[in-house]
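Colleague: I'll drop the sequence and a predicted model, then ask my questions.
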Amino acid sequence: MIAGAGAAGATILAGCTSTDNDGGTTSEGLSGAIEISGSSTVFPLAEAVAEQFMKDHPQVDISVKSTGTGGGFENHFSRGRSQFNNASRQITDAEEDMCADNGIEPLELRVATDALTVVVNNEAEWIDCITVEELRQVWSADGPDTWQEINSDWPDETIERYGPADTSGTFDYFREEILGEEYNHSSDYQPTEQDNLIVQGVQGSEFAVGYFGFSYYYNNPDSVKALAIDGGDGCVDPSVETAKSGEYTPLSRPLFTYAAKGALAEEHVAEFARFYVEQSGNQELVADRVGYVPNTEAAVDEQLAALETAIEDAG
């Protein structure tokens, strides 16, 4: 499962002759193509939403690409090559400038909340929880080479690091929340936009560590071990519940999709945007299936109101 969910490049979800749960086609004449780029963290949610939308509208073809948040903005969305860009952090000023240079106006839509997860090998019985300061040392440039240099109770073995590439919103969020302005992110690690490769790397060594969105751990809990995080009030495991309650700090974070406002003039794009926002509050899909915290009813209503205004302006 994880290899499919985290694959870089593209997972093409082609519209076909699907029917709804009652056995009747519900396309209602909608047709067209939609390109979605961006975050590997948001990828499984976007994929699930797109699959359901195409069951209801089989004449709409949706392609969901896992390019990383920054890679999606720079190479796809800002160039008009995708109508949506998923993001595990908010758009930057530089990315907004790139969009403006090409006549693209992004609309921010929050679609879920994530518990960014730090993982180690299942055989690493010597560690179950890590403090923010220890985590900072693990991932700081020019930081310690061995685990024991960080904590004397840990083994005198070289730290093997696997993580997202610097085009990833997860990389950006982790750097900001854990490393802050005083420290640079280590370059001594294996970077990738494929979360399944992070898992494979961590599985390969008792002394490996990695991090990615909670969904990949949630759907493969026996593949690696998730570490509890001590943000100052004791160890807290990553979960839908702790991210929702606010206990899991500082690694719980909002997830977004950005819609190109101009593209919302097309009916099939506008309808998909509505559906995406509506599904962001779907407990069964967002939490039970994907592993993120769904939006509250009030948040869904707020996002829909902003979206309807943008659709009206685009038309």
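Modeller: Yes, it's here.
Colleague: only C-alpha atoms from now on, for both contacts and neighbour counts.
Modeller: OK.
Colleague: helices or strands next to the longest helix seen in the chain in the packing?
Modeller: When the chain is parsed with DSSP state H, its longest helix is helix 297-314. Applying 3 or more CA pairs under 8 Å, 6 or more residues apart in numbering; DSSP states H and E, one finds that helix 297-314 contacts strand 106-115, helix 267-279.
Colleague: what about that helix, distance to the chain center?
Modeller: Relative to its parent chain, helix 297-314 has a centroid offset of 22 Å by CA atoms, centre = their mean, to the nearest Å.
Colleague: swap in stretch 144-153?
Modeller: 30 Å.
Colleague: list the contacts of it.
Modeller: 126, 134, 137, 138, 154, 155, 156, 157, 158, 159 (CA atoms under 8 Å, 6 or more residues apart in numbering).
Colleague: verify the stated contact: residue 6 with residue 195.
Modeller: Yes. With contacts counted by CA atoms under 8 Å, residue 6 reaches residue 195, the gap being 5.0 Å.
Colleague: pick out whichever of the two has more residues nearby.
Modeller: Using other CA atoms under 10 Å, the more surrounded residue of residue 6 and residue 195 is residue 195, with 28 against 23.
Colleague: residue contacts, that one?
Modeller: Counted by CA under 8 Å, 6+ apart, residue 195 has contacts 2, 6, 7, 40, 163, 164, 212, 216.
Colleague: quick check, nearest of these to residue 310?
Modeller: Nearest to residue 310, judged by CA to CA, of these is residue 40 at 26.0 Å.
Colleague: pull the number of nearby residues for residue 245.
Modeller: Neighbour number of residue 245 under other CA under 10 Å is 11.
Colleague: for residue 208, same thing?
Modeller: With other CA under 10 Å as criterion, residue 208 counts 21.
Colleague: how near is the residue lying closest to it once chain neighbours are set aside to residue 179?
Modeller: Nearest residue to residue 208, sequence neighbours excluded (CA to CA, 6 or more residues apart in numbering): residue 160, at 4.4 Å. Between residue 160 and residue 179 the distance is 18 Å, computed by CA to CA, to the nearest Å.
Colleague: list the contacts for the residue nearest the centre of the chain?
Modeller: Residue closest to the mean C-alpha point of the chain, counted by CA atoms, centre = their mean, is residue 41 at 1.9 Å. Counting by CA under 8 Å, 6+ apart, residue 41 touches 87, 88, 170, 212, 213, 215.
Colleague: second one coming, line it up with the first:
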Amino acid sequence: MILTIAAAMNNPVNARPIVTIDGSSTVYPITEAVAEDFQIAKKGGIRVTVGVSGTGGGFKKFCRAEVDIVNASRPIQHSEMEACRAAGVQYVEMPIAFDALTVAVNPSNTWSRTMTVAELKKIWEPSAQGKITKWNQINPAWPDKRIKLFGAGADSGTFDYFTEAIVGKAKSSRGDFTASEDDNVLVQGIATDKYSLGFFGFAYYIENQKKVNVVAVDNGKGGIIPSAETVENGSYRPLSRPIFVYVNAKAADKPEVSEFVNFYMKNAPALVKEVKYFPLPAEVYQLNLKYLDERKVGTAFGGESKMDLTIDELLKLERRL
């Protein structure tokens, strides 16, 4: 029997297997790099799609079993654990890198190259809305000019982590700022306004160093700039954090998903570094694959982010899972 071209294209036998991924814009550069290399290695035999709807948006799809994998810039939360449980979705948690959540200003800003956690809190806490609007309200030596704020959107894990680390409670923030789940939008906003301030993942700062300047964060021991050294030695606090992928345990039974995750963990150290995040010890990637093989489901975080976590502390947590 001879199939027409249209019939052949619609024939499931001829369809390429697809691995579906969504979630964090922070994790996106890593997963996208892995997806590109994987598809080349498979000579186009498996397709990988990577969406960007924020960590929260990604978990909504993941817990409805609409995607195989979710990129997450924070651990799964209690409400998401319950949504997955209700839908019968089990997951394998996989830390893949450390990020240094970066506070950035316009290159013309010469006054706030270092900011304390207290100053950042004064700007971002809910009570600041409509009241703290100018730089000199934070520090009298700073300009009498309106601050233009840019930050991650409410569906972003970066928003959750930043507000918990700086303000003291996740999602506790003023609302009068320009928000986006796309970090590139935040970079462009800061780059075009002299009096702007914002935050996003470290990789987006590194890729845009000519457009924005980094702020050294002072947590009581002097200003610390995010770098491989300050993340690894634990001095860049409280804005260092692990980032993750979560794999649907049932989806991992599909050969294409299993192959992709194995490729991810084996190539993560090099690709994480390539896109300017910080790789984890080899043991973490090995544990990820061991847990996948054993279908060891659940989370080491109990539904909460853990502030000030070091890479060594993350490893201890994962060993106990």
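Modeller: That came through, no problem. Source: prediction; values computed, not measured.
Colleague: residues shared between the contacts of residue 6 and residue 195 of the first structure?
Modeller: 40, 216.
Colleague: counterpart of residue 189 of the second structure in the first structure?
Modeller: With TM-score structural alignment defining the correspondence, residue 189 of the second structure maps onto residue 201 in the first structure.
Colleague: okay, and its match sits in which element?
Modeller: When elements are assigned from DSSP states H and E, residue 201 of the first structure belongs to helix 195-203.
Colleague: mean distance between the helix or strand just after that helix and the second structure after superposition?
Modeller: Counting by DSSP H and E, the next helix or strand C-terminal to helix 195-203 of the first structure is strand 208-212. Superposing on the second structure and averaging over aligned pairs (mean CA distance after the TM-score superposition for the first structure), strand 208-212 of the first structure comes out at 0.6 Å.
Colleague: what's the next secondary structure element after strand 208-212 of the first structure?
Modeller: Next element after strand 208-212 of the first structure (DSSP H and E): helix 214-218.
Colleague: the second structure: matching residues for that following helix?
Modeller: Helix 214-218 of the first structure covers residues 202-206 of the second structure once aligned (TM-score structural alignment).
Colleague: list the contacts of that stretch.
Modeller: Contacts for stretch 202-206 of the second structure (CA under 8 Å, 6+ apart): 26, 99-102, 104, 183-184, 187, 212-214, 226, 275-277.
Colleague: can you tell me which of those residues are buried?
Modeller: 26, 99-102, 104, 183, 187, 212-214, 226, 275-277 (16 or more other CA atoms under 10 Å).
Colleague: nearest to residue 66 of the second structure, of those?
Modeller: For these, with residue 66 of the second structure as the reference and CA to CA as the criterion, the closest is residue 26, at 20.6 Å.
Colleague: just the strands in the stretch 1-150 of the second structure please.
Modeller: Ranges of strands in the stretch 1-150 of the second structure, per DSSP state E, counting those that start in this stretch, are 18-23, 47-50, 69-72, 91-100, 102-105, 114-116, 148-152.
Colleague: centre of the chain to the last one, how far?
Modeller: Using CA atoms, centre = their mean, the distance from the centre of strand 148-152 of the second structure to the centre of the chain it belongs to is 17 Å.
Colleague: name the helices or strands packed onto it?
Modeller: helix 157-162, strand 178-180, helix 183-191, strand 196-200.
Colleague: check those for me and report the most buried one.
Modeller: helix 157-162 (a mean of 28; mean count of other CA atoms under 10 Å).
Colleague: quick one: that one aligns where in the first structure?
Modeller: Going by TM-score structural alignment: helix 157-162 of the second structure matches residues 169-174.
Colleague: mean deviation of that stretch from the second structure?
Modeller: With mean CA distance after the TM-score superposition for the first structure, stretch 169-174 of the first structure averages 0.2 Å from its match.
Colleague: list the contacts of that stretch.
Modeller: Residues contacting stretch 169-174 of the first structure (CA under 8 Å, 6+ apart): 39, 41, 68-70, 87-89, 116, 163-166, 212-213, 251.
Colleague: so which pair among these is furthest apart in space?
Modeller: It's 70 and 251 that sit farthest apart of the contacts of stretch 169-174 of the first structure, by CA to CA, at 19.2 Å.
Colleague: comparing the two, which residue is more hemmed in?
Modeller: Legend: neighbour count by other CA under 10 Å for residue 70 of the first structure and residue 251, higher for residue 70 (29 against 23).
Colleague: and that one, what's its match in the second structure?
Modeller: Residue 70 of the first structure maps onto residue 56 in the second structure, by TM-score structural alignment.
Colleague: for its match, which non-adjacent residue is spatially closest?
Modeller: residue 155 (4.6 Å).
Colleague: and the gap between the one you found and residue 117 of the second structure?
Modeller: Taking CA to CA, one finds residue 155 of the second structure at 23 Å from residue 117 of the second structure.
Colleague: what's the counterpart of residue 238 of the second structure in the first structure?
Modeller: Using TM-score structural alignment, residue 238 of the second structure pairs with residue 250 in the first structure.
Colleague: for residue 156 of the second structure, give me its contacts.
Modeller: 24, 54, 55, 56, 57, 73, 181.
Colleague: among those residues, which one has the most neighbours?
Modeller: Neighbour-wise, those (other CA under 10 Å) top out at residue 24, 34 neighbours.
Colleague: ok, now which ones touch the aligned partner of it in the first structure?
Modeller: Taking TM-score structural alignment, residue 24 of the second structure has residue 39 as its aligned residue in the first structure. By CA under 8 Å, 6+ apart, the contact set of residue 39 of the first structure is 66, 67, 68, 69, 70, 72, 85, 86, 87, 88, 168, 169.
Colleague: same check, this time on residue 19 of the second structure
Modeller: Residue 19 of the second structure neighbours (CA under 8 Å, 6+ apart): 46, 47, 48, 49, 67, 68, 256, 257, 260.
Colleague: what separates the residue nearest to residue 208 of the first structure from residue 197 of the first structure, distance-wise?
Modeller: 14 Å.
Colleague: go on, residue 150 of the first structure?
Modeller: 26 Å.
Colleague: same deal with residue 257 of the first structure?
Modeller: Distance from residue 257 of the first structure to residue 197 of the first structure, by CA to CA: 24 Å.
Colleague: ok, now residue 96 of the first structure?
Modeller: For residue 96 of the first structure relative to residue 197 of the first structure (CA to CA), the value is 30 Å.
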